[in-house]
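**Student:** below are the sequence and a predicted model; questions follow.
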Amino acid sequence: MISESDRDDARLIWEFHRMGHEPKRCSVAVGLGSHDLGVAEVAADFYLRGLAPLIVFTGATSRTTVDRMPRGEAEHYKERAVELGVPASRVLVEPDARNTGENLRFTRQLLSDAEVTVTSLLLVSKPYEERRAYATARQEWPDVEIVSASTPISYDEYARSIGDERLVIDMLVGALQRLLVYPEQGFMIHQDVPESVRAAYKRLVKAGYTTRLLPS
């Protein structure tokens, strides 16, 4: 059973993970692979609205996607985007990345090899990964403008859509831990984390939402 205090802490962390960027026209939309096909749907919507002339989907598989996306996250994302009306010729697939840093490095190389000039990215992730994706992109690709985006959805709506609220809170906690420790390891830029968010994180860890934490 999830307490209301735990849920309030999760909502606070959820809002911190969202960047609040306004989507605008960019050189390319990049959809970061995951279990969530909503990433592909948002990227497809950006293309269909004329906000990006090209989409790159990046991602292999992980323990949470190998069964549901056996051909790889990026390939399944492309299939969904094409279903929604994006021409297959306007989608590039990067099938090898297994973490956010690789997503950005491999995508950068793919676009360079394709001779695509990139000055700005519409970076599409899961809602609770917006800030992590942004911080990683700034580290890996510092010379382009980054617009971080995701499905416009509230915490409560997202938890209902996933069907496992405890898992969602675990993922929120894991994503915040990475924002705290990865800058020291050179994986992303540093971002200030408000004390209220840190306190909520500590309470949720103490309450047992730890399955997505990095090993100590």
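**Tutor:** Received the coordinates, thanks. Computed from a predicted model, the values in this text were never measured in an experiment.
**Student:** going by C-alpha atoms from here, please, whenever you check contacts or count neighbours.
**Tutor:** OK.
**Student:** all helices of the protein, in order?
**Tutor:** Listed in chain order, the helices found in the chain under DSSP state H are 4-17, 38-48, 73-83, 100-113, 130-140, 155-162, 165-181, 195-206.
**Student:** let's bring in a second one:
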Amino acid sequence: MSPAVLQAARTLWDFHLIYDEVSKADLIMGLGSYDLRVADRCAELFHQGLAKQILFTGKSGNWTGGLYDGTEAEAFAMRAKELGVPGKAILIEPQATNIGENIRYAKAMAGDNIRRAIIVTKPQTQRRAHATVRAQWPDVEALVTAPPTRFENQPTQAYPLDMFIHEMVGDVQRMIDYPAKGFQIAQSIPASVADAFDFLVKEGYHHHL
């Protein structure tokens, strides 16, 4: 992989990161994916006393078909239990197949008493989660965070670097297209990010568009 591709990928990575300062909330929501480190981060926040309940949401998506024995939400819940989170503190939403459904289905399951939620996702989907929850659950104060993973360590054996770059490119495209459909709030795309996006598409990283 060329240095130019890696530099463009890092530009998208930096754009996607948010890491809100988290504080006490009514709910921790873990968005299902290939990355079990999200469940680890949810468990960590739970043990810090930031919320009394975790809701894991996810069936399977573009990247996780066949990865787990059950759904993403079930796999995340099992990981959290292994890390000491009691089962009675965990809710499982096993139907969502994308971030919009994660938010809508979790909202329906959580009920009307949620005023503040901590949304935990992969580092590179923080901005997409931020834009989605503000469009589809506007009456909740949403704090978006992720495991503190470095760019170099984000790819996994099941999800290598090239797939990781395809995902980041596709999520920029969604930030451009989805506000008009009501799926996300509009995001400002810096020129450096737009240039990196165009370059990576030309280099063939367009499988998630």
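**Tutor:** Noted; the coordinates are in hand. Everything numeric here is computed off the predicted structure, so don't read it as measured data.
**Student:** take the helices of the first structure and lay them out in TSV including distance to residue 91 of the first structure and mean neighbour count.
**Tutor:** Written out in TSV, the entries for the helices of the first structure read as follows (distance: least, Cα to Cα, whole Å; neighbours: other Cα atoms under 10 Å):
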stretch	distance to residue 91 of the first structure	mean neighbour count
helix 4-17	27	18
helix 38-48	10	24
helix 73-83	7	23
helix 100-113	11	18
helix 130-140	20	23
helix 155-162	27	14
helix 165-181	28	20
helix 195-206	37	16
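**Student:** need these in a markdown table with distance to residue 90 of the first structure, can you?
**Tutor:** Written out in a markdown table, the entries for the helices of the first structure read as follows (distance: least, Cα to Cα, whole Å):
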| stretch | distance to residue 90 of the first structure |
| --- | --- |
| helix 4-17 | 29 |
| helix 38-48 | 9 |
| helix 73-83 | 9 |
| helix 100-113 | 13 |
| helix 130-140 | 22 |
| helix 155-162 | 29 |
| helix 165-181 | 31 |
| helix 195-206 | 39 |
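**Student:** so which of those helices gets nearest residue 25 of the first structure?
**Tutor:** Of all the helices of the first structure, the one in closest proximity to residue 25 of the first structure, counting by Cα to Cα, is helix 38-48 (8.5 Å).
**Student:** quick one: that closest one to helix 73-83, angle?
**Tutor:** Taking axes from the mean of the first three to the mean of the last three Cα atoms, to 10 degrees, one finds helix 38-48 of the first structure and helix 73-83 inclined to each other by 50 degrees.
**Student:** in contact with the residue nearest the centre of the second structure, which residues?
**Tutor:** In the second structure, the centroid-proximal residue (Cα atoms, centre = their mean) is residue 121; its distance is 3.2 Å. Residue 121 of the second structure makes contacts with 30, 31, 32, 38, 129, 144, 145, 146, 147, as judged by Cα atoms under 8 Å, 6 or more residues apart in numbering.
**Student:** what's the match for it in the first structure?
**Tutor:** Residue mapping for residue 121 of the second structure onto the first structure gives residue 125, with TM-score structural alignment as the criterion.
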